[in-house]
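Chemist: I'll drop the sequence and a predicted model, then ask my questions.
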Amino acid sequence: MLTSMRSFVVCLLATICVPVFAAQVIVPAPPELSAKAYLLIDADTGKVIVESNADEVMEPASLTKMMTSYIVSEEIESGRLTEDALVLVSDDAWRRGGSASGSSTMFLDPRSEVRVIDLLRGVIIQSGNDASIALAQHIAGDESAFADVMNQQAQLLGMNSTNFENATGWPAEGHVTTARDLAILARALVNDHPEHYALYSEKYFKYNGINQPNRNRLLFRDDSVDGMKTGHTESAGYCLVASAKQDDMRLISVVLGTKSDSARTQDSQKLLSYGFRYYKTYTLYNEGEAISDARVWKGLTDKVSLTVNSDIEVTIPRGAHKSVKAVTRVDSIIEAPVAPGQILGSLLLKLEDEVLAEYDLVAATKVDEAGFFARTWDSIMLMFEDDEEAASE
């Protein structure tokens, strides 16, 4: 039986034949920012649009609370916690994070019982250290054990340069992350727990008679912004992870280490405006869409349609989709039986010299084996195929 494989290439987009004098999409250079590190990505595709020092290890300050809230949402989704469960506010949580601490606080009363959902709002909207500590102690017994949970979750998400020492972001040796890791966490918040991500868009939260505004100023000046979280300590500087959605495109920006609240807001706005103005996410193929056909030997039919297992989306400069080149590579010898979803080749997407992505091409339907005589005939024909291949080599 023939074991050698060869590939044939099929150009799927007419633009593969665009002449060299075709107009190029012009994208200006990204804006210059004052932040020490920053990143802009598409939330759906994960495409990095702009980055600078995105892998530099830095202090996250209260951006830490994004992970605190993520774990609370995970606990609720798993059934180990409910939104209406009551949490006892310990003296320790009040002392280190309450009104007496001088830090950002929800103004919880010591030894009071507070609903989980209210504490979650306190963490997200008010950046309450007391709420963060109370939730950490309720879930894991103490804050140190909760930090272990945070680190385990960070590894599961692929935040490989992150280490948490507490639930609040209070400065501690070894409490670090990167802009890239924070973008990963932000995507997870949006995609994994949309019902709780909605809390990040709330502009005010009143508790214990005190109404506090969300510290994310972008919520009050840009209707497309619906999250996420600010952070600030003297050593970390002013930080902001922001997310905005226009039409079907969501962007996430991460800005770390600016010198003021206004600077982090302006830098974030510049990134988001640049991304929306010059980039767009295009759906090039839909799940199950027939992309090509492949020859099948020894089957009841001699062809099978090839498709992809999920929608194929790419984030590229606006208008550049007309210049995307799609190339299929299909195994030349495919023998029945063929199962639906069986990988039979690959689809490569390119924009100029950049490889955008590569995907598996799979069988859209099954192909059963033919009868004895048909299989025998195809076996004979395959010998000629083998001879032609050897001669061409």
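Modeler: Received, thanks. Numbering: from 1, shown residues only.

Chemist: contacts and neighbour counts: CA atoms only from here.
Modeler: OK.

Chemist: verify the contact between residue 227 and residue 200 for me.
Modeler: Yes: contact criterion Cα atoms under 8 Å: residue 227 and residue 200 qualify, at 4.8 Å.

Chemist: try this one next to it:
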Amino acid sequence: MPQDADLNFNRLFNMARARFAGAGLLFVALLALVAQPVPAAAQGTFQTPAPSAILVDFSTGAILFEKDADRRMAPGSLVKIMTAAVVFNELHAGKITPDTPFMVSVNAWRRGGGPSGGAAMFAEVNKPVRVEDLLIGALTVSGNDAAIALAEGVSGTETAFAMKMNELGSAIGLTNSAFRNAQGFADPDQVSTAKDMAQLARYVIRTFPQYYPLFSVPDIEWSKIKQRNRNPLLNAGVGADGLQAAWLRDVGYHIVGSALQANRRLIVVVMGAKSEKERIEEAKRLLEWGFHSFEYRQLFAAQTELGRANVFGGDAGSVGLAPREPVMLLLPRNTPDKIVSRVTYTSPLRAPVAKGTEVAKLEIMRGQLKVLEVPLVTTEEVAVGSLWQRALDGATVTVGDTARDLTNQLMAKLKK
């Protein structure tokens, strides 16, 4: 059964150990430094008219701000980020190279090229184009012809390519997204959220740093038509260097952007803005607020034991839990919010347990907002216990189950 414990940062480590040791619960020592008094001005004071928005710290994945970030909307051309991610995976796997030629089919040309009247790279029909050039066309000028050509080149059809998009989305934790095409044409079953788009952007930048600069190519010229990069955030003066913008009738203006200042990278997503002006202003305001209002602090050093998990049938009754890497968090310079942690795992673990096995997670809450989730690993090995130790564990479980059953029966009688 799930085990968890919520503790405020200003509780002392020894008090936590004394309270929870041997009780089958987890404890975590939280740093007193974040409990020091500071003036008020964090998430609660930032407001945006955008229907849905999120600001994420790239390094830690911490959520600095969110407003209705799980609202599902048609993503439009934002899906081209996922299109690129699938192609980047194909490149990484060696299945294709940047110089691999993909044919621009009649379908890609008619539905996404010049004849379509939409955003296009203007690649020539029935002519081969290098994968890298198609990526640039899709990511800098939102070329629908380029996106379709990439999908057909990788998978034969857009439908088959969309299956790869959904498989990758599931693998990287996009829990509220569904993809049906590669270029973002309206489809009632194609949806995503600001939170998922931020997760996707973080995945692309972390996993494919060699390809990420393709998002910021300043301009392209194809079929004697020169076009500038369509991402308005690139020239907003906030250090933005990538991703994608979109617009859909009856939905609004979207943008996914990433910016770097003083070696700190933030990811911003705004969805459903009512105008181009609102989209760029709100994305820019969020980034500026994030860079100026937060600072990094180390909460825990790597391999610091934050709690112990019960072990069934082992030569020890519990095992330590610790983060592999230092736990860093961007914290507001000015906030009255309490910082609270929760460590969860499925109890009990069953012996044998290898050292370094990921079995739990640490969740950090700032006020009501979960801002960070970190995996925890076992700090030592727990071998299978003796026959007597295993019998004792079994008896303990049986007694616990019996007591719980009797309690439930008594409560049921009292309610009658």
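Modeler: Okay, I see it. Being a predicted model, the structure only gives us computed values, none of them experimental.

Chemist: let me see the TM-score of these two.
Modeler: TM-score of the superposed chains, computed with TM-score structural alignment, normalised by the length of the first structure, equals 0.76; 363 aligned residues with a Cα RMSD of 4.4 Å.

Chemist: circling back to that earlier point, who has more neighbours out of residue 227 and residue 200 of the first structure?
Modeler: When neighbours are counted by other Cα atoms under 10 Å, residue 227 comes out ahead of the other of residue 227 of the first structure and residue 200, with 28 against 24.

Chemist: quick one: the more buried one is in a strand?
Modeler: Yes: assessed by DSSP: H, G, I helix; E, B strand; the rest coil, residue 227 of the first structure belongs to a strand.

Chemist: which position in the second structure aligns with it?
Modeler: Under the alignment (TM-score structural alignment), residue 227 of the first structure maps onto residue 242 of the second structure.

Chemist: what's the answer for residue 244 of the first structure, then?
Modeler: When the second structure is aligned by TM-score structural alignment, residue 244 of the first structure is paired with residue 259.

Chemist: distance check, its match against residue 60 of the second structure.
Modeler: Remark: distance between residue 259 of the second structure and residue 60 of the second structure (Cα to Cα, to the nearest Å) = 15 Å.

Chemist: the match of residue 244 of the first structure sits in which helix or strand?
Modeler: strand 252-261 (DSSP states H and E).

Chemist: who are the packing partners of that strand?
Modeler: helix 194-207, strand 240-248, strand 264-273, helix 276-293 (3 or more Cα pairs under 8 Å, 6 or more residues apart in numbering; DSSP states H and E).

Chemist: how does it look with 10 Å?
Modeler: strand 52-57, helix 194-207, strand 240-248, strand 264-273, helix 276-293 (3 or more Cα pairs under 10 Å, 6 or more residues apart in numbering; DSSP states H and E).

Chemist: those: which one's closest to residue 345 of the second structure?
Modeler: Minimum separation from residue 345 of the second structure across those (Cα to Cα) falls at helix 194-207, 23.5 Å.

Chemist: which residue numbers in the first structure go with the closest one?
Modeler: Mapping helix 194-207 of the second structure onto the first structure (TM-score structural alignment) gives residues 179-192.

Chemist: ok, average deviation of the matching stretch from the second structure?
Modeler: Its aligned residues in the second structure lie a mean 1.3 Å from stretch 179-192 of the first structure after superposition (mean Cα distance after the TM-score superposition for the first structure).

Chemist: isn't the match of residue 227 of the first structure up against residue 209?
Modeler: No: the criterion here is Cα atoms under 10 Å, and residue 242 of the second structure misses it with residue 209 at 11.5 Å.

Chemist: verify the stated contact: residue 16 of the first structure with residue 22.
Modeler: No: applying Cα under 10 Å as the test, residue 16 of the first structure and residue 22 come out as separate, 11.3 Å apart.

Chemist: check which helix or strand covers residue 187 of the second structure.
Modeler: Using DSSP H and E, residue 187 of the second structure sits within no helix or strand.

Chemist: which residue packs closest to it, ignoring adjacent ones?
Modeler: residue 180 (7.2 Å; Cα to Cα, 6 or more residues apart in numbering).

Chemist: same check, this time on residue 251 of the first structure
Modeler: In this structure, residue 251 of the first structure finds its nearest non-sequential neighbour in residue 42, 4.6 Å apart by Cα to Cα, 6+ apart.

Chemist: residue 177 of the second structure too?
Modeler: Using Cα to Cα, 6+ apart, the nearest residue to residue 177 of the second structure is residue 192, at 4.1 Å.
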